[in-house]
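Undergrad: Build me a model from this:
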Amino acid sequence: MQEITAAEVITRLNNKETLHLIDVREPEELALAKIPGILNIPLGTLPLRIHELDKNNEYIIVCRSGNRSGNAAQFLEYHGFQALNMIGGMIAWSAAVKKKKLLTGVDK
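TA: So this is what the prediction gives:
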């Protein structure tokens, strides 16, 4: 399974790359924090919604800590998709965003 860090995702977003992000957390978890523009497909519904995805895209999969997203990435890879697990999940995302603000003094 391929992985990507939260800092790498932030850099790619700041570089205006088109990313296909999927958050596999439950909707109530998204209320706490989410990446702007992310698609929510809870892990339990992924097999039912896999037809919504395009095998020509690379997907970055996100959850709270990286465990569920790892399972989702493996599931997608098994079905012929390109998927990267964002290691550390939203915990790492929040830390990376905070670090970027501290380093630059602005929200990126």
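Undergrad: For the rest of this, base every contact and every neighbour count on C-alpha atoms.
TA: Will do.
Undergrad: tally of neighbours for residue 23?
TA: Residues contacting residue 23 under the criterion other Cα atoms under 10 Å number 26.
Undergrad: Just list the residues touching it, thanks.
TA: By Cα atoms under 8 Å, 6 or more residues apart in numbering, the contact set of residue 23 is 38-42, 61-63, 69.
Undergrad: List only those of these flagged as buried.
TA: 38, 40-42, 61-63, 69 (16 or more other Cα atoms under 10 Å).
Undergrad: One more, so I can put them side by side:
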Amino acid sequence: MNDITSPELKERQHNGTAPVIIDVRETWENEESHISGSRNIPLGELPGKLDELEDLKHQEIVVHCKSGGRSASAKAFLVQHGFDHVRNLLGGMQGYQQA
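TA: Model (predicted):
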């Protein structure tokens, strides 16, 4: 599935059609700034949280981090584990804040 841009995500949030958003940054980063409605699961904790995410396997999920690197890894990991609608937020939180 194609990745998503910050303007597209913001438009979908505004229209009430936002996907599930998972922030894979560390907890302290999420506490400094976060996307409204997002769920914080640091990348290192993602493998241990798969069971909790099972009901999201066929829903659209957007993963994000600070700039896009960790979330690209998270996307690949989730896809490997059967999640079929995962998108990376291009530019991460930095891009989102500038959009």
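Undergrad: how far does the helix or strand hosting residue 46 of structure 1 sit from the chain's center?
TA: Per DSSP states H and E, residue 46 of structure 1 falls inside helix 46-49. Taking Cα atoms, centre = their mean, to the nearest Å, one finds helix 46-49 of structure 1 lying 17 Å from the centre of the chain it belongs to.
Undergrad: What lies in contact with it?
TA: Contacts to helix 46-49 of structure 1, defined as Cα under 8 Å, 6+ apart, come from residues 41, 72.
Undergrad: Buried ones in that helix, by neighbour count?
TA: Neighbour-count burial for helix 46-49 of structure 1 flags residue 46 (criterion: 16+ other Cα under 10 Å).
Undergrad: Check the mean deviation of it from structure 2.
TA: With mean Cα distance after the TM-score superposition for structure 1, helix 46-49 of structure 1 departs from structure 2 by a mean of 0.3 Å once superposed.
Undergrad: whereabouts in structure 2 does whichever helix or strand comes after that helix align?
TA: Sequence-wise, the next helix or strand downstream of helix 46-49 of structure 1 (DSSP H and E) is strand 58-62. Counting by TM-score structural alignment, strand 58-62 of structure 1 falls onto residues 60-64 of structure 2.
Undergrad: ok, and what's touching that stretch?
TA: So stretch 60-64 of structure 2 is in contact with 4, 19-25, 70-72, 74-75, 84-90, 92-93, going by Cα under 8 Å, 6+ apart.
Undergrad: Cheers, nothing more for now.
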